[in-house]
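Engineer: How does the following fold in three dimensions:
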Amino acid sequence: MGGGNAPAWVLAAAQFATVVLILALAYRPLGEYMARVYTGERHLRVEKGLYRLIGVDGSREQSWGAYLRGVLAFSLVGILLVYALQRTQTVLPWALGLEAPSEALSFNTAVSFVTNTNWQSYAPELTVGYTVQAAGLAVQNFVSAAVGMAVAIALVRGLARRGSETIGNFWVDLVRGTGRILLPLALVAAVLLAAGGVIQNVVGFREVETLAGGTQTIPGGPVASQEAIKLLGTNGGGFFNANSAHPFENPTAWTNLLQVVLMLLIPVALTRTFGAMVGDRRQGYAVLGVMAALFTASLAAMTAFELAAGGSATQAAGGAMEGKEVRFGIGASTLFGTTSTITSTGAVDAMHDSFTPLGGAMAMVNMMLGEVAPGGVGSGLYGILVVAILAVFVAGLMVGRTPEYLGKKIGPREIKLASLYLLVTPTLVLLGTALSFAIPAVRGDIEATSIWNPGLHGFSEVLYAFTSAANNNGSAFAGLTANTPWLNAALGAAMLLGRLLPIVFVLALAGSFAAQQKVPVSPGTLPTHRPQFAGLHLGTVVIVSALTYFPALALGPLAEGLS
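Structural biologist: Here you go, the predicted model:
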């Protein structure tokens, strides 16, 4: 790259350094606070009232099977409620005169928000009114994030306990995660966003006169309150179709930086919570180190690809500015894009479909790595711990000893569960993409209706959609029209299975580990807090994903980028 790009690199590095500094300041207090929330025995008065209301004994813990049944039942009820709100929108207050979404779109949206995906096959400001936004979508932004945190904490308890038949109480973890962590942080974030210019009102649509003398319809809405939890909970669904590229959601450069911090805040701090709960904070630092290495490498690669875009026009502009907001520029756009795709948030402040082929490929790779750097709220932590289990197993094979992680043996049952966890998402991604082109009628509809850019990029759009859905991310290559019967159903199934099946395997692992006694440390025990294991852990993340997804990437973004 020429010297003309130096200022852009300097600005990008300064923004990244600012984010790192803020996260470092929040890491210890927030991580320790969350550990106290999930290990404390005292229930608040309002929490006791909620337990009585739903018929739960907050002092009684659950087996992993009972914990799982709670997760599944809560998710099913959430899907039904969000679906019903959409289908009855015309009779709800603040419907803004909008019609009810179709059955297929309502199903897709309900599954999307309950699974923390927030995939949107519609323009929100023209499809759903304020009641659906606030009572349906925003509520799920809170509770779906709390479910992810609860599952992660259950796995950590399994690793920390000895000879236990229980892994906690799902309803207690859900209520505490929502009320003690997400709500207070979201309140502070909403105030900061509103102070930065994010709108917060219920005025509906307004007709305004433009500078040219014409008229334009301007939407309003309670945006700041929903924007805060959209980012904190790594949800990603925008109040407006342009998401965080819309000036009402993300008006300035500093609100853009704040949104990046909000996406990373809880997933990063959860590594401290993990270290505190297992009684060895070095383990949390080791996991954080792997996450940080992956994030930094991904950010550097995406930024380099966008700044080095070929062609005289992009060279004159200092990089590929198509689809990016001038108020943010390339560095802030790649920082946001890397963060949103590597944390399962799926929010965008630039159109990923307009990224260079290799820049867009990096957004896809971030999701294909399993979104573990640092990943979604809760899901990133339990995802990278499952990869750590696989890494320990590989190391055990190399040295000829029974593998152990945090004093727990990894036997046939544990490695089978970990392997099933790692196979679910690639199967959904590759199968969904393959069926979209293998079934003649579906392929015809995809090519005639959904894909606007035929050829290699069109394949990339479909591959990105299933990668985003199965990984519960929610971002998209915007050139894809996804509001069709096939994509609503197929992506809905990918989101549902991509969320719930991994949770089944994680909770089964938690139960298996909790029932074990701790194995004493011996001379052959592999230390999992040292740089050697962190390197093995990092390599396992990359190799597993590379071997799985490389053929599909070679057919789409890599072929397009090298052509």
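Engineer: CA atoms for contacts and neighbours, from now on please.
Structural biologist: Noted.
Engineer: And the longest helix seen in the chain, what's buried?
Structural biologist: If each helix of the chain is counted by residues according to DSSP state H, the longest one is helix 6-39. Using 16 or more other Cα atoms under 10 Å as the burial criterion, the residues of helix 6-39 that qualify are 8-9, 12-13, 15-16, 19, 23, 27, 30-35, 37-38.
Engineer: got it, and stretch 250-259?
Structural biologist: Applying 16+ other Cα under 10 Å to stretch 250-259 flags 250-252, 255-259 as buried.
Engineer: to compare against the first, here's another:
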Amino acid sequence: MTFQGWFLILGFTAVLLALAKPMGLWLFALYEGRRTPLHIVLGPVERGFYALAGIRPHAEQGWRRYAVHMLLFNAALMVFTYAVLRLQAVLPLNPQRLGAVGEHLAFNTAISFTANTNWQSYAGESTMSNLSQMLGLTIHNFLSASTGIALAFALFRGFARRETKTIGNFWADMTRITLYLLLPLCIALTVVYIACGVPQTLAGSVDLTTLEGARQTLALGPVASQEAIKMLGTNGGGFFNANSAHPFENPSALTNLIQMLSIFVIGVGLTWTFGKAVGNPRQGWAILAAMMILFLAGTAVAYGAEAGGNPVLHALGVAGGNMEGKEVRFGLAASALFSVVTTAASCGAVNAMHDSFTAIGGLIPLFNMQLGEVVIGGVGAGIYGFLLFAILAVFVAGLMVGRTPEYVGKKIESREVKLAVLAIAVLPLVILGFTALASVTGAGLAGPLNKGPHGFSEILYAFTSAVANNGSAFAGLTAATPFYDGLLGVAMWIGRFFVIVPMLAIAGSLAAKAHTPASAGSFPTTGGLWVGLLVGIILILGGLTFLPSLALGPIADHLAMIRGQLF
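Structural biologist: Predicted coordinates:
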């Protein structure tokens, strides 16, 4: 590890924290439906959309109606995307004349982008036409992201409102978030990326002559615009197969920094928005403090492992850190930091190949996802996932002080605890169950490139990434098969929507409750003790649940590496 590396990590953290309140203020304006400076230009567009769609934006919805509208909307988008991919060969904007996407791959991809996972079992530049990238995939990057933020708003209202049956209007939330947050920020970021050298064109490719005199064909397309929403919406689906390791997606250290900030900025802003919504900004800062402790701890371990290198190579006289699978223009610190950022959020973009990390370096991205990606997390999904853990933490605290647990003025009773447990239990049940299935069947065992614990890690990482709606992968796994495309598609749908519905039920239950003022017997939820309890609950639940699988995978891989054995 070097001073420059830590300067990058701590500088990134400082800039991120400085952006938390400004982003939180903007999000709070959208949460409340307030007028913003952009309404002068985009207000008529918003009203026109409501009129065209027959939506009454001020008509409030209960949690069931909110959930049904959200599920139907996403199901329709999934079917639409599947149709676009299957009809790709006969649709326009296909300069490379690519054929239709196969049945199982189209199924997997349609679910993947609907669920904000963006898992890719294909090479984008040789599989997807420009129309498929823009109409079939990029549209999901906006709408799946705005869905997540809208759901966070719904849960905030559950905590903030008193004795009401409604938690907002799904269509109004979606429209405001897309028009006044995601769209303008992405336009600005697209211009920045273009200025930094990222292509933005409808051309399919260009033929060039290399310095050696050879001919080379470079794939092009509308990359900059997709890159902007890919990161800001924590989507992660790359235009190119190499994702953000590709110089056309991520050409420099500056774009690398912008991309990492884009992944986290809405997530940290939502913590401040939550505190403001419940009338106590310190509640939001406490959540952010717990998130940053987990984030910096994971970054330190990952950076230390990669900087420490491989002892087997050291014994052969190859000194230095582990540069395998990393871009020289980024180096160890920026690659390790990016891996933690993208898996602490539900982004999945990569600027280095996680399969080539050391065993412990690869364990950290895996563990981040197994925690439910609540360490900042995906846009919206991170904060509402974190609040599910907060409900369990305040329940434990209530047991310790011998009173009915309370959180931000709402009593947490058996219904909320049961629903929180149900939502949190989805991840381990599906991740471990599907990993076990793939580890004992011929179709599943045909996927890993490596044998032994590293091969098991490749399978475990795939299902963890799918259920956590991340989308990154240990690239050694061959997942473009009917078995993996089908099973991973089911895992992604369960991981997204089987968590959302119980969460919305909690929002509805909390909104109906009266406000309970804090008393001398209440457990304080803004200080260091609360932050420590939150971190402990998250680590204990994640650690105890997944420790056996981690012991069979990356931990066993690390112990074997120390003994001089590689898989």
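Engineer: So after superposing, what's the score?
Structural biologist: Put the two chains on top of each other and the TM-score (TM-score structural alignment, normalised by the length of the first structure) is 0.96; 551 aligned residues with a Cα RMSD of 1.2 Å.
Engineer: before we move on, the earlier item: and the buried residues of stretch 250-259 of the first structure, which is closest to residue 96 of the first structure?
Structural biologist: If you rank these by distance to residue 96 of the first structure using Cα to Cα, residue 250 comes first, at 23.2 Å.
Engineer: Run through the residues that contact the aligned residue in the second structure for residue 558 of the first structure.
Structural biologist: Aligned counterpart of residue 558 of the first structure in the second structure: residue 555 (TM-score structural alignment). Contacts were defined as Cα atoms under 8 Å, 6 or more residues apart in numbering; by that measure residue 555 of the second structure touches 359-360, 363.
Engineer: Which of those residues ranks first by neighbour count?
Structural biologist: With neighbours taken as other Cα atoms under 10 Å, the top of the contacts of residue 555 of the second structure is residue 359, carrying 26 neighbours.
Engineer: Isn't that residue up against residue 557?
Structural biologist: Yes: with contact defined as Cα atoms under 8 Å, residue 359 of the second structure counts as touching residue 557 (5.9 Å).
Engineer: After the longest helix of the first structure, heading C-terminal, what element do we hit next?
Structural biologist: Next in sequence after helix 6-39 of the first structure, counting helices and strands by DSSP states H and E, comes helix 45-54.
Engineer: where's that next one relative to the chain centroid, distance-wise?
Structural biologist: Centre-to-centre, helix 45-54 of the first structure and its host chain are 30 Å apart (Cα atoms, centre = their mean, to the nearest Å).
Engineer: next one: stretch 295-308 of the first structure
Structural biologist: Using Cα atoms, centre = their mean, the distance between the centre of stretch 295-308 of the first structure and that of its chain works out at 20 Å.
Engineer: cool, stretch 540-549 of the second structure as well?
Structural biologist: Using Cα atoms, centre = their mean, the offset of stretch 540-549 of the second structure from its chain centre is 21 Å.
Engineer: what's the average distance of that stretch to the first structure?
Structural biologist: Mean deviation of stretch 540-549 of the second structure relative to the first structure after superposition (mean Cα distance after the TM-score superposition for the first structure): 0.5 Å.
Engineer: So for that stretch, what gets flagged as buried?
Structural biologist: So for stretch 540-549 of the second structure, counting by 16+ other Cα under 10 Å, buried means 541-543, 545-546, 549.
Engineer: Give me the contact list for that stretch.
Structural biologist: 367, 370-371, 428, 432, 460.
Engineer: In helices, which of those residues appear?
Structural biologist: Using DSSP H, the contacts of stretch 540-549 of the second structure in helices are 367, 370, 428, 432, 460.
Engineer: Pull up the gap between the second one and residue 284 of the second structure, please.
Structural biologist: Here residue 370 of the second structure is placed at a distance of 23 Å from residue 284 of the second structure (Cα to Cα, to the nearest Å).
Engineer: And what about the residue mapped onto residue 218 of the second structure from the first structure, helix, strand or coil?
Structural biologist: Residue correspondence to the first structure (TM-score structural alignment): residue 218 of the second structure is matched to residue 218. Per DSSP: H, G, I helix; E, B strand; the rest coil, the secondary structure class of residue 218 of the first structure is strand.
Engineer: Pull the contacting residues for residue 218 of the first structure.
Structural biologist: Counting by Cα under 8 Å, 6+ apart, residue 218 of the first structure touches 205-208.
Engineer: switch the cut-off to 10 Å
Structural biologist: 204-208 (Cα atoms under 10 Å, 6 or more residues apart in numbering).
Engineer: Next one: it relative to residue 210 of the first structure, how far apart?
Structural biologist: In terms of Cα to Cα, residue 218 of the first structure sits 11 Å off from residue 210 of the first structure.
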